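# Here is a sequence together with a model predicted from it:
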Amino acid sequence: MKKSYAVIGLGRFGGSICKELSREGKEVLALDSDEDKVNEFKEIASDAVIADATDEAALKELGFRNIDHVIVAIGDNIHASILTTLILKELGIKRLTVKAQNDYHEKVLNKIGADEIVHPERDMGKRIAHSIISSNVLDYLELSDEYSVVEIKAGEKMAERTLQDLDIRAKYGCNVVAIKRGKEINVSPMATEEIEFNDILIVIGADKDISRFEKDLVIDDE
């Protein structure tokens, strides 16, 4: 079944995640109390609504109970962020990622049960969006507007197959530049190298090619 996502707070950080999830073809509900921001995302997200995230009745009416993963990216209002997180926990959201403003905010979010806490000054929206889509994507680094390096944990689709079997370069235009296995790292692995379950592959390529590679060999391994 296709996962559904919601992004609450459409500032620079939340907007970046919303755009990237939408670009990856995910079903995204975008929510903000600012009408101008919501209008900006009407053509990007699956649905964009004006609402107060601290209003439990409004979140229920919007069907938040049925959303698999909610990202709380509220700006400078720490009180609203904490209250929204509490409400979402009470609604039984399966996974909750929350933006923290500072260490104190993070401590409170930890205590009330946020599943993942992120600091936008340390984490790019694109990087987080990829980790949200699949827990097998461990890290994501932009080299330019079109090229990136991604660190991927091998799941069942890749395990016990060689790089030659997977034919990643020919099929997806990506290059596996290294394989990490425990404390060992194999730089420029041979085509005959067999991948083991939980190996970490360092892959470089164009964003569009990496996206195809993730969809075919990574995302469904969760």
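That came in fine, so what should we check first? Just so it is clear, the model here is predicted, and its values are computed rather than measured.

# going forward, measure contacts and count neighbours with C-alpha atoms only.
OK.

# Lys107 in helix, strand or coil?
Classification of Lys107 by DSSP: H, G, I helix; E, B strand; the rest coil places it in helix.

# Report how many residues lie close to it.
12 (other C-alpha atoms under 10 Å).

# Run through the residues that contact it.
Contacts for Lys107 (C-alpha atoms under 8 Å, 6 or more residues apart in numbering) come out as none.

# Just the strands from the chain, written as ranges.
Remark: strands assigned in the chain by DSSP state E are 4-8, 27-32, 47-50, 69-72, 95-99, 116-118, 137-142, 147-153, 161-162, 175-181, 184-187, 194-195, 200-206.

# how close does the residue nearest to Thr84 when sequence neighbours are not counted get to Asn77?
Leaving aside its chain neighbours, Thr84 sits nearest to Thr54 (5.0 Å; criterion: C-alpha to C-alpha, 6 or more residues apart in numbering). For Thr54, the distance to Asn77 equals 11 Å [C-alpha to C-alpha, to the nearest Å].

# Look at those two and report which has more neighbours.
Taking other C-alpha under 10 Å, Thr54 and Asn77 do not tie; Thr54 has more neighbours (18 against 9).

# Check it against this one:
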Amino acid sequence: MAKKEFAVFGLGEFGRSVALTLAKNGCQVLAVDWKVEKVQDIADYVTHAFRADVSDAEALRSLGLHNLDGAIIAIGENLEASIMATIVTKECGVPYVLAKAHNDIHGMVLQKVGADKVIFPERAMGVRTARNIISGNFIDTMELSNSFSMVEVVTPQNWIGKSLRQLDLRSFGLNVIARKDGERIIPTPDPDRSAQVDDTYIILGENEALEKLYSN
């Protein structure tokens, strides 16, 4: 089964963290930044790493974005670059674009130009730690916004013996991007395989939906 493909624009602390986490969990990652040193620093850990002026529409189009499953616009303070990256990725048919905003006005503009989700990572500091403390079922959490996270979880009790197809998680706003078998990461897991008690899963979704995983 094909690995999921994502682009990450902007390789500051947040963008680098997202790119490395996606790559670690078996996704193909295209990492882009205008600073050579940031591109060189991540090149060995992702599928492709390119230096490009993200505010230049033609430079973005030349990267070949049409087959991506999603894009993360991790550019905070450069409003022009984050807007251009959002516009071009949607223009290229990328089905899901998550964009980082520096403030509320920036966020409103990103939504207007097509971002499917706008996040404020700096506002979410502390939520990850709190959730990991409260719930022993969440092995790890990357809080992408006040309402959206990537989590690694042990198999919920009500999943055991059921396939991902039967669980129909997408209808609840959840997207399983990988399964872990020990230290082995299996990207885009077989939807017809029954979940086992010792499985762990990497899931993207709304926090409200994630919190309901263990409510039953």
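Alright, I've got the coordinates. Because the structure is predicted, anything quoted here is derived from the model rather than measured.

# list the buried ones in the stretch of helix or strand Thr129 of structure 2 belongs to?
Secondary-structure element containing Thr129 of structure 2, defined by DSSP states H and E: helix 127-134. The neighbour-count check on helix 127-134 of structure 2 (16 or more other C-alpha atoms under 10 Å) flags 128, 131 as buried.

# for it, packing partners?
If contacts are counted by 3 or more C-alpha pairs under 8 Å, 6 or more residues apart in numbering; DSSP states H and E, helix 127-134 of structure 2 sits against strand 138-143.

# Name the residues that touch the strand it packs on?
Contacts for strand 138-143 of structure 2 (C-alpha under 8 Å, 6+ apart): 121, 124-125, 127-128, 131-132, 149-154.

# can we see that at 7 Å?
With contacts defined as C-alpha atoms under 7 Å, 6 or more residues apart in numbering, strand 138-143 of structure 2 is touched by 124, 128, 132, 149-154.

# pretty sure Ile73 of structure 2 is touching Ile83, no?
No: counting by C-alpha atoms under 7 Å, Ile73 of structure 2 sits too far from Ile83 to count as a contact (8.9 Å).

# So those two - more neighbours on which side?
Taking other C-alpha under 10 Å, Ile73 of structure 2 and Ile83 do not tie; Ile73 has more neighbours (29 against 24).

# what's near enough to touch the equivalent of that one over in structure 1?
Matched by TM-score structural alignment, Ile73 of structure 2 corresponds to Val72 in structure 1. Going by C-alpha under 7 Å, 6+ apart, Val72 of structure 1 touches 7-9, 97-99.

# can we see that at 6 Å?
Each residue near Val72 of structure 1 by C-alpha atoms under 6 Å, 6 or more residues apart in numbering is listed here: 8, 98.

# what about Asp104 of structure 2, how many neighbours?
Neighbour tally, Asp104 of structure 2, other C-alpha under 10 Å: 12.

# Distance-wise, check it relative to Gly76 of structure 2.
Distance of Asp104 of structure 2 to Gly76 of structure 2, given as C-alpha to C-alpha: 12 Å.

# same check, this time on Met142 of structure 2
For Met142 of structure 2 relative to Gly76 of structure 2 (C-alpha to C-alpha), the value is 18 Å.

# ok, now Val109 of structure 2?
Taken as C-alpha to C-alpha, the span from Val109 of structure 2 to Gly76 of structure 2 is 13 Å.

# Compare those two (neighbour count), which wins?
Neighbour totals were compared for Val109 of structure 2 and Gly76, and Gly76 leads with 20 against 16 (other C-alpha under 10 Å).

# Report the contact partners of the residue nearest to Ile67 of structure 1 when sequence neighbours are not counted.
Nearest residue to Ile67 of structure 1, sequence neighbours excluded (C-alpha to C-alpha, 6+ apart): Ser4, at 5.3 Å. With contacts defined as C-alpha under 6 Å, 6+ apart, Ser4 of structure 1 is in contact with 27, 67-68.

# Could you export these as a markdown table, including neighbour count and distance to Arg161 of structure 1?
Conversion of the contacts of Ser4 of structure 1 to a markdown table gives the following (neighbours: other C-alpha atoms under 10 Å; distance: C-alpha to C-alpha, whole Å):
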| residue | neighbour count | distance to Arg161 of structure 1 |
| --- | --- | --- |
| Glu27 | 19 | 32 |
| Ile67 | 19 | 35 |
| Asp68 | 16 | 32 |
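
# I'd like to know which of those residues is nearest to Glu184 of structure 1.
Nearest to Glu184 of structure 1 out of the contacts of Ser4 of structure 1 is Asp68 (C-alpha to C-alpha; 36.0 Å).

# Show the contacting residues for that closest one.
4, 94.
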